[in-house]
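Engineer: For reference, the sequence and a predicted model appear below.
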Amino acid sequence: MMKFIIGILFLIPVSFTSYWLVCSFLFILCFLFMIFVNVDWFFCHITYCLGCDLLSYLMMILSFWICALMILASTKLLKLNFYYKLFSFVVLTLLLSLLITFYSLNMFLFYLFFEISLIPTLLLIVGWGYQPERLEAGLYLLFYTLLFSLPMMLVIFNCFMKGTLDYYSMNFQLNFYFFICMNMVFFVKIPLFFLHLWLPKAHVEAPVSGSMILAGVMLKLGGYGLMRFLKFFLLNGAFFSMLLVLISLFGGVVVSLICLRQSDMKSLVAYSSVAHMGLVLSGLMTFSIWGFNGALILMLGHGLCSSGLFCLVNFCYERSNTRSFYLNKGQINLIPSLSLWWFMFSSCNMAAPPSLNLLGEICIINSVMFYSSLSMVFLMLLSFFSASYSLYLYAFSQHGHAGAGGYCFSSGFLREYLLMLLHWIPLNLLILKSDFLFN
């Protein structure tokens, strides 16, 4: 397992010489990772404080894939000669910190690299963002995460006083107050409704690469942390879980209604991420195997789907220099082949078959309905409004009369179609290997 970390370390100097070589090597490393790593639900290839199981394995593959696609999506930096070498360096640093976070068996190592991964993300938003408000968005992201991560550090110190920070050696249960302190940073990261205000602001101000990594991997850090550490709260967390399920489902419905009022395409996709991750959190809080499996599958599906939607919004922005629905109408007349990808990803966003989102939502809906039949109303509303805002996103951007500036649009480039295909293939074909996720 260390060979992949060392491979990325040796790839960092290459980032200052060749942009495309970094992109190619990341794809090669991703395929090697799939070939050489044989995982089960149990930890394998354990060193002193690093190891890998199915959960961390899937998150690491997602990190490799999204980081490679980020470099492929940001070729405008190469054309404009806008600090593209530094950009490659920041992406590789971010990937390295994410891999060690997912590898960690030691709680302090996990916490350390969990926080380190925030720094390259902040640099992406502040350094390559579009508007001057990106500084405010970066501060929102920084202070939300840092403020709520301090209680987690206190819990880690308390666990150290009890004897160990090794994940598998810790067999004690922590009380209700520790449940709040430990998991608050993960609730911010997912994000839980009421703690989500940093996310739309960060997405809207971030460049396409920043939005891709935020939606694709950074939100999944919250879900991953909850999956890892909920075993310490099986007794005390169950008393609090009903409230969290209610907040996440109610928040998902409210955010879905907010999506229907958006005039900015990127803002709509950002708010839809909050709604989907609310569904993930409700599945996790049922403390059932169906909920855990559904949450894992939906996290993978959402990471690929929302990343693809942010790419599509960026294609419009690069041509028209605006993300407004009112100025990006009638694209089906201008770029019909790209309109097909809009339909494919909008349908995946509403959990149409055969996407991973469908499988994940079926598992989560099953687990939440068994947990509480009263949640059926919220689940119905969430599914309905999810389809509504996905249809709204597609219909308003593709139909209608194109503006006068639309006729100078360039047609789709090969790089853009390749980028969409590399998002769509794993999103829709991984369902054929769903038995791998239920072992």
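Structural biologist: Everything's here; your move. Residues are numbered from 1 along each chain as shown.
Engineer: CA only for contacts and neighbour counts going forward, please
Structural biologist: OK.
Engineer: Check which helices and strands the helix or strand that contains Ala270 sits against.
Structural biologist: Under the criterion of DSSP states H and E, Ala270 resides in helix 265-284. Applying 3 or more CA pairs under 8 Å, 6 or more residues apart in numbering; DSSP states H and E, one finds that helix 265-284 contacts helix 198-205, helix 219-229, helix 237-259, helix 289-320, helix 356-371, helix 376-398.
Engineer: To Cys408, which of those lies closest?
Structural biologist: With CA to CA as the measure, helix 289-320 is the member of the helices and strands packed on helix 265-284 nearest Cys408 (8.5 Å).
Engineer: what separates the nearest residue to Phe292 once chain neighbours are set aside from Met299, distance-wise?
Structural biologist: Of all residues not flanking Phe292 in the chain, Leu284 sits nearest, at 5.4 Å (CA to CA, 6 or more residues apart in numbering). Distance, Leu284 to Met299, using CA to CA, to the nearest Å: 11 Å.
Engineer: swap in Leu32?
Structural biologist: 23 Å.
Engineer: more crowded one of these two?
Structural biologist: Neighbour tally, Leu32 and Met299, criterion other CA atoms under 10 Å: the higher count belongs to Met299, 29 against 12.
Engineer: So what's the residue count around the nearest residue to the more buried one once chain neighbours are set aside?
Structural biologist: Residue nearest to Met299 in three dimensions, not counting chain neighbours: Lys220, with 6.4 Å by CA to CA, 6+ apart. Lys220 has 27 neighbours, counted by other CA under 10 Å.
Engineer: Second structure follows, compare the two:
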Amino acid sequence: MLKFLIATAVLMMFASMWEVVQFFLFVLSFVFFLKCSHDFFLCGLGYMMGMDYLSFALILLSIRVVGLMICSSQKIKKNEYFSGGFLLVNLFLLICLLLTFSVMNYLFFYISFESSLIPTLILILGWGYQPERVQAGLYMLFYTLFASLPLLICIFMLYNAGGSLIIGMSYKIMELNFESMLWYVSSMFASLVKLPMYLFHIWLPKAHVEAPVAGSMILAGVLLKLGGYGIIRILPLFSFVNKSFVWLWVSLGIVGGVLVSLMCLREVDIKSLIAYSSVAHMGMVLGGLMTSSWWGMTGSLVVMVGHGLCSSGLFCLANMVYERIGTRSMLIGKGLLSFMPSMGFWWFLLSIGNMGAPPTLNFAGEVQILCSLIGWSKITMIGLGMLLFLSASYTIYMYSISQHGLFYSLLFSCSPGKIREFLILLLHRLPLNILIVKISALTFMP
């Protein structure tokens, strides 16, 4: 793993050369993908770092999304709006993500987990759109920091009790009392807010709406997956205690997803709608993770990867429309098929991916989560049915409102699409269809 970290750090020396950074990030993702051929549970061990299938999938997603978000931010390079600093911030964020997904020590995991907040905050404050970006950045910072401090105390408690913080060798709590429940809730809370869990999701739409396209893509593509990754790593320490709380997290995830889906049906800001849809998808992921079953874990991982690519592509599309018509409102930006017919095809492909239609990764992951949740309790069929129906409803609503109707009368002409934009959308969509053929590459299957 150290060689990939060093390669990313070396790229920071070429921050003034935009094309070089783009090219080598995609080369890095290709070289990393070649490491998928191992048959070991852990590989690349050394310097307190290692990688299993879970880490492999999320590191590959991180490198790919960072490369795509730099390609999508050509306007910063064109306007020479601190383009060198922009590349430095993105590469520093990638290093934080690589460390988060590869370290084998809980304390180092916490440090890198929280370090990713700094470059994300700089992206929102430095390259955001509206004056409200300061408020959005502070919301994100204080929500996540407030929730993460109990996790740090819990890590010290585990070290005091077991003498080790190595992942897989740490002290496991096997008693059900008030103290163990307190440590369980405080340690899980950091990941649940980062996911984000319903009731603690207010920071996410604000951060998405005020962030630049790169900030939105990395938030939806990778940073939400930090919460799911944290749950998978921390849950084995509290597996005995977690059995008493599964009903709470599953019901909160499903009911919260249904309520957020209803909110999506009344949204008119297209970026806000895509951001709220992320909360609905992560509610299903939360339910699958908390069942602690094989189907739930692997299905949640597949949904996280599929959602990371699909949601990032939708934010990229929304930005392409915003750069042409100057608004994110679907009431004004209607009839896009009239003057951007080529983009309508990509809107359709990414929309059906967002609703989990086959053959996409989202569909494969949702089927696995459905199996795990229905196997845990058949009552969840009611909530899951409503969640999947509303997910399709707001996606069709977004597609039909934006593509059909009377187009913006003040817009006389615009570019229907550039080669660079189509290439970015293709690189978002292609893995969604190709990886479902070899789904074992993203799961724990040998």
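Structural biologist: Yep, that arrived. Just so you know, these numbers come straight off a predicted model, no measurement behind them.
Engineer: Mind telling me the TM-score for this superposition?
Structural biologist: Put the two chains on top of each other and the TM-score (TM-score structural alignment, normalised by the length of the first structure) is 0.98; 438 aligned residues with a CA RMSD of 1.0 Å.
Engineer: about what we covered before: report the aligned residue range of the second structure for the helix holding Ala270 of the first structure.
Structural biologist: Counting by TM-score structural alignment, helix 265-284 of the first structure pairs with residues 270-289 of the second structure.
Engineer: Check the mean deviation of the matching stretch from the first structure.
Structural biologist: Compared with the first structure after fitting, stretch 270-289 of the second structure has a mean deviation of 0.3 Å; criterion: mean CA distance after the TM-score superposition for the first structure.
Engineer: centre of the chain versus that stretch, how much separation?
Structural biologist: In this view, stretch 270-289 of the second structure has its centroid 10 Å away from the chain centroid, taken as CA atoms, centre = their mean, to the nearest Å.
Engineer: Stretch 178-193 of the first structure too?
Structural biologist: Relative to the chain's own centre, stretch 178-193 of the first structure is displaced by 16 Å; criterion: CA atoms, centre = their mean.
Engineer: Which positions within it qualify as buried?
Structural biologist: Neighbour-count burial for stretch 178-193 of the first structure flags 178-179, 181-193 (criterion: 16 or more other CA atoms under 10 Å).
Engineer: do the same with stretch 118-129 of the second structure
Structural biologist: Pro119, Thr120, Leu121, Ile122, Leu123, Ile124, Leu125, Gly126, Trp127, Gly128.
Engineer: And the last one, how far from Arg324 of the second structure?
Structural biologist: Summarising the geometry, the distance separating Gly128 of the second structure from Arg324 of the second structure, computed by CA to CA, is 17 Å.
Engineer: what's the strand or helix carrying Ser339 of the first structure aligned against in the second structure?
Structural biologist: According to DSSP H and E, Ser339 of the first structure maps onto helix 336-349. Mapping helix 336-349 of the first structure onto the second structure (TM-score structural alignment) gives residues 341-354.
Engineer: Now tell me what touches that stretch from outside.
Structural biologist: 307, 310-311, 313-314, 317, 336-337, 360, 362-363, 395-396, 399, 403, 416-417, 425, 429, 432 (CA atoms under 8 Å, 6 or more residues apart in numbering).
Engineer: Confirm for me that Gly333 of the second structure is in contact with Ser409.
Structural biologist: No: taking contacts as CA atoms under 8 Å, Gly333 of the second structure lies outside contact range of Ser409: 9.8 Å.
Engineer: Same drill for those two, tell me which one is more crowded.
Structural biologist: Comparing Gly333 of the second structure with Ser409 by other CA under 10 Å, the one with more neighbours is Gly333, at 25 against 9.
Engineer: secondary structure class for that one?
Structural biologist: coil (DSSP: H, G, I helix; E, B strand; the rest coil).
Engineer: Spell out which residues sit in contact with it, please.
Structural biologist: Going by CA under 8 Å, 6+ apart, Gly333 of the second structure touches Ile325, Thr327, Ser402, Phe407, Tyr408.
Engineer: Of those, which is the nearest to Leu152 of the second structure?
Structural biologist: Distance to Leu152 of the second structure across the contacts of Gly333 of the second structure (CA to CA) is lowest for Thr327, with 41.9 Å.
Engineer: What is the aligned counterpart of that closest one in the first structure?
Structural biologist: Checking TM-score structural alignment: Thr327 of the second structure goes with Thr322.
Engineer: ok so, going back, distance from the helix holding Ser339 of the first structure to the second structure after superposition?
Structural biologist: Looks like 0.5 Å for helix 336-349 of the first structure (mean CA distance after the TM-score superposition for the first structure).
Engineer: For the helix or strand hosting Ile124 of the second structure, name the packing helices and strands.
Structural biologist: Element membership for Ile124 of the second structure (DSSP H and E) is helix 117-127. In terms of contacts (3+ CA pairs under 8 Å, 6+ apart), helix 117-127 of the second structure is packed against helix 83-102, helix 133-162, helix 213-218.
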